[in-house]
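Colleague: Sequence and predicted structure below; questions after.
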Amino acid sequence: MNRNVIICRLILENPAVTQREISQELMVSLGTANSLVKDCIEKELIAPGKENESYELLPAGQALLNNHKVDGAVIIAAGFGSRFVPLTFETPKGLLEVFGERMIERQIRQLHEAGIFDITIAVGYLKEKFEYLIDKYQVKLLYNPEYSKKNTLATIYHAMDLFKNRNMYLLSSDNWMRHNMYHACEGGAWYSSSYMEGETSEWCFDFNKKGRILNVTVGGEDKWVMYGPVYLSKSFSEQFLPVLEAYYQLPGTEQFYWENVLIEMLSGEAGKRLPDLSEAGREIEIYINRRPADEVYEFENLEELRLFDIKYQHRSDNEALELISKVFSVKESEITEIRCLKAGMTNKSFLFRIKGRHYICRIPGPGTEMLINRQQEKTVYDALASYDITEKVIYFDGKTGYKIAEFYEGAHNANPDSFEEIGRCMDLVREFHKSGIKVSHSFDFQERIEFYENLCKQHGTIPFEDYPEVRAHMSELFKKLDSLDHQKVLSHLDTVVDNFLILADGRVRLIDWEYAGMCDPLVDISMCAIYSYYNEEETDRLIERYLERTPSIEERYTVYAYMALGGFLWSLWAIYKAFLGEEFGEYTIIMYRYAKNYYKKCRELPKF
């Protein structure tokens, strides 16, 4: 860290700066500050001013500042912010307001006040929400295509060119700084730090007397921790970026933060991972920037934000929280322990607590209103209300699809590899199939396939080379199934193991009936098989468990045919979702393989 730069900068900002103020800024003793000022005078960077207790910045000092001028800033804003659901379902975390000002806008304004206008925002999740900043603040946006799969190491990798041969701030969009800590010039690479009294799980610094960071450990007691903005100098980035690029290429680093690379360089672990790493690359130099208490804030969750900004205790302007508040007749501040659940393929859900009990709120994903009839789903739940089959629904809106249900403590999803658990699931399926419950709507595979097929064609071409041939095979299966004329019963249609809950007392519940309707009961066996990625032997065992006997050839044909049709339907569904920007990995291919393979198995069965 070049302390002379900081002294020159302080004098430029305030010629009457005192040595005590210099010592406080540099976090050194008054005697050390006096020696550093004398050194600057001897080097003719500064001179005593004409007035008492003032200094004058000399041309050499100005030249030093020019060499350490900050070129710009990159603000990371690509992530989802799962600990702030449901707010971040609608708004990226950096765009949340604190005291009426969006966090990212506060940082942009502070950068502008310091004379820094070259600002790039690295975006990903809800990237369109940041577009207005281009016009409002003349920022640039950089899209990270891997934001949903990888961590911040990948974000910096995609932004590397912005750091090469430049002095740059690296900021997080969701930080809030009480005071402006940015400057037109900086003395060297640093990481902002706050002091944590007592035990902490944060990343803690070890550093020498000059403030150079020597090591970083996870957790500690009474420690200075990583907290807030970072400054990367040209010389730092020259050493750091090649190592970061090499880490990006290494398997197993997908979930690394960019700081993981720094930490392993400091510890020497990088040299073990990268044997060709030069000695210069091992001696990475970065300093701690110790900040006063209550200056830098990183809000960990909504409840921390509520304590800081009282507005969020009463009104978050979030539709889901406002709904929960109304349904339970409580203040929003009484909705606690909010936690994002695993996002489904169609919906977003979060867990919350009110008056000692946990509940789940489901929010339909964007575009699902044209794919799912929520009024029909409500009709199914109403029909099942008096049976111990589904989750206990507290609230359901047939227009919006918002659903609030009780959370079952100690429950777990069925394990497809546990035939004992799957067997109990089949008992429940058989129970509601035989219950005589009816609704007025049906699930029509042929209609749904045509529906998704048309959606895909509206957005582009269906990518499977042999699609026309496979499509003809599906038509063949429809004709055969129609000729069988099986009785229709209320069927779930989405019997994935994640929708079966094994309660703590051993009972089973089947949740999420959004596709349910009247259909051939064997459909639910077929869907359970393909969702569990079962092979033929496992599928036959599943059929026997459901029927409690050996199936007839016709029954096996029916299950196989619906496995083929289900695979075909859901592969089209996944293709359509991909057109909308949602990818589900190999799911599309797996489903299409079920369509082809189980059509062949239908053909191989004896005629009946």
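Modeller: Right, received. Where do you want to start? This one's a predicted model, so the numbers in the text were calculated from it and none came from an experiment.

Colleague: use CA for all of it now, contacts and neighbours both
Modeller: Will do.

Colleague: I'd like to know how many residues surround the residue lying closest to L30 once chain neighbours are set aside.
Modeller: Leaving aside its chain neighbours, L30 sits nearest to S23 (5.5 Å; criterion: Cα to Cα, 6 or more residues apart in numbering). Neighbours of S23 under the rule other Cα atoms under 10 Å: 18.

Colleague: what about G219, helix or strand, and which?
Modeller: strand 213-232 (DSSP states H and E).

Colleague: Any idea how far that strand is from the middle of the chain?
Modeller: Using Cα atoms, centre = their mean, to the nearest Å, the distance from the centre of strand 213-232 to the centre of the chain it belongs to is 24 Å.

Colleague: returning to that earlier point: look at the residue nearest to L30 and give its secondary structure.
Modeller: Under the three-state scheme (DSSP: H, G, I helix; E, B strand; the rest coil), the conformation of S23 reads as helix.

Colleague: Let me know whether it touches S29 as I believe.
Modeller: Yes - checked against Cα atoms under 8 Å, the pair S23 and S29 is within contact range at 5.9 Å.

Colleague: putting a second one here so we can go through both:
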Amino acid sequence: MKTINANKQVNQRKLAYLLHMSLGKINKLVSILKEKSYLTVKGNVSFKAKEYISNCYPRKATILAAGYGLRMVPINTEEPKGLLEVKNEPLIERIIKQLHEVGITDISIVVGFMKEHYEYLIDQYDVKLIVNTHYNTRNNIYSLYLAKDRLENGYIIPCDIWFKNNPFSTIEDPSWYLFSDKLTSKSNWIVSKSHKVKHTKEQQLGNRMIGIAYLNKVDADKLVQRMSSLIKAKKYDLFWEDALAEKNTFLINGRIIPNSEHAEINSYEELLELDSNSSNLENEAIQIIEDTFNIDKSDINNIHTLKKGMTNRSFIFTVKDKRYIMRIPGAGTDKLINRQEEYDVYEQIRDEPYTERVLYLNPKNGYKLSEFLEGTRNSQADDWQDVIKCMNLLRKFHQQKHSVNHKFDIWKQIEFYETLRNAPSAYKDFLITKDNVLKLKPFIENNISNWTLCHIDANADNFLINKQGKTFLIDWEYAGMQDPDLDIAMFAIYAGYNREQFDRLIDIYYQNDCDEVTRYKIYAYAAVGGLLWSNWCEYKQSLELDFGAYSIAQYRYAKEYSKLVLNYLEKKNA
């Protein structure tokens, strides 16, 4: 009906060409439209058809642009992916202009990550911004749910799509979801010849999902009802398309376009392939890689994000079939870590066989490029064979007596993190707990017998073990001169050990030869470390970075182990 309305002189051969159908099928459809009075006897559009069409005008659009776009590393450290430039035009501006071409000006954009970067669109295109404050913990089903009151007779559009030709129209009906004709193992949905969307069978490839949809009122109401049920059940990790699924079928039909008609930009390499001249490809991390290896950006392959760390964002990439890691410092890191001191530590241990080989480290901003340790895995704190390997390496490192010109002053760091958060603690008894921890300082300082370079961040994730059982210790950004017993305590509190596990760890490191005072000093370090990282977590939370149960666990170590050691000292001195 849309095609007929657009071609007022109905020529059946022309319709067959436009719709990619046989002339016989077009003739049959025209006959049906005449029978239903949508076409007159002469083949003109009838009043009934015009009335039907008047209810099928798209009136609004919602663009989803709240997420991190983690696969866009390293670009996403500088610009949200909706504003990436392709052929001298930001992606989201191209989408807005294409919507304007079909008369849609009622446009809302759901924003979150780097939301301020989208603010200029309000003045330039008269759009509205809907802010998703939970963008870092909830998937895009929550973003769309925030726009639930404006979905009927409207488009849903991801911000990272580029279309060669305008995919939108002045007339739409029925509802549809857009798929590519490209088949992929990453999709569980296949579009039939009748446009029904069905779940793929075992080992069957599915049509690539593009993410754009049009919803009429009936289907919009159904989608909102389904999303509301899922949000009520706190199914925040879902994609909004999951609300379209009903057993083995989709709530709405599928529409297919040629894969060559669009590009979904989910990675640096996809942007490079689409537009090698994009200004967003000029990135500091990429430039470091180019300069270090004396290569062009096109020689950098297989870029993907590593697990997001607590302090940094890192990505892995390949150059000449060898893998490397680039570390990009996270939000607020410049206040937490002295990069010159980190540089000094790596210079001190650079020839040691048990750590990563660093190819580039900037002592000013913390960008670090290192070789990927192939065939390794993170140690497991609940696997005691792994723990033995970790403690053997930690003991060996401590015995080497490496030295640098700075120390990790844990007492100053506690006060420093507390100052950074610039607000009272969320814990009601924080001042009592802090006072108890500070009372441990004389006991600790009176019983330090060794002083050497320590890792400080000696948690199980920073110990890597290869297939031959060789152990490595990486990520030395907090390292400094300290009592080696602090490293033991740090391993325990990161692992979440109970008292029995803690004692087992101490016995492994000390090879069953730890005296009582030293054992309680290590307990005291657990309390001090717990307060330190609790303050650290509260500061990070002020930057909208939440570490969940880890934060509370660290505070519990501060509270419980300070009481444990104070009771011990009281009995000992009685």
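Modeller: Looks like it came in fine. The shown structure was predicted, so the numbers you read here are calculated from the model rather than taken from an experiment.

Colleague: quick one: contacts for the counterpart of the residue nearest to L30 of the first structure in the second structure?
Modeller: When the second structure is aligned by TM-score structural alignment, the residue opposite S23 of the first structure is A16. Under the criterion of Cα atoms under 8 Å, 6 or more residues apart in numbering, the contact list for A16 of the second structure reads 22-23, 26.

Colleague: Tell me the helix or strand right after the strand holding G219 of the first structure.
Modeller: Following the chain from strand 213-232 of the first structure toward its C-terminal end, the next helix or strand by DSSP H and E is helix 234-249.

Colleague: now what about the following helix or strand past that next one, what contacts it?
Modeller: The first helix or strand that comes after helix 234-249 of the first structure along the chain, using DSSP H and E, is helix 258-267. Applying Cα under 8 Å, 6+ apart, the contact partners of helix 258-267 of the first structure are 151-154, 156, 214-216, 240, 243-244, 247, 270-271, 281-284.

Colleague: With stretch 69-78 of the first structure instead?
Modeller: For stretch 69-78 of the first structure, the external contacting residues (Cα under 8 Å, 6+ apart) are 92, 94, 116-125, 127, 143-144, 147, 155, 162, 166-174, 183-186.

Colleague: How many residues are close by the aligned residue in the second structure for F80 of the first structure?
Modeller: Mapped onto the second structure by TM-score structural alignment, F80 of the first structure lines up with Y68. When neighbours are counted by other Cα under 10 Å, Y68 of the second structure registers 18.

Colleague: who's in contact with Y68 of the second structure?
Modeller: Taking Cα under 8 Å, 6+ apart, we find Y68 of the second structure in contact with 76, 80, 113, 135-136.

Colleague: And for P424 of the second structure?
Modeller: Shown in contact with P424 of the second structure (Cα under 8 Å, 6+ apart): no residues.

Colleague: Against F547 of the second structure, how distant is it?
Modeller: Distance check for P424 of the second structure against F547 of the second structure: by Cα to Cα, to the nearest Å, it reads 19 Å.

Colleague: Also V517 of the second structure?
Modeller: When Cα to Cα is applied, the distance between V517 of the second structure and F547 of the second structure equals 33 Å.

Colleague: how many other residues sit next to the aligned residue in the first structure for L91 of the second structure?
Modeller: Using TM-score structural alignment as the criterion, the counterpart of L91 of the second structure in the first structure is M103. Number of residues near M103 of the first structure (other Cα under 10 Å) recorded here: 21.

Colleague: M103 of the first structure touches G94, doesn't it?
Modeller: Yes - because the distance of 5.5 Å satisfies Cα under 8 Å, M103 of the first structure is recorded as touching G94.
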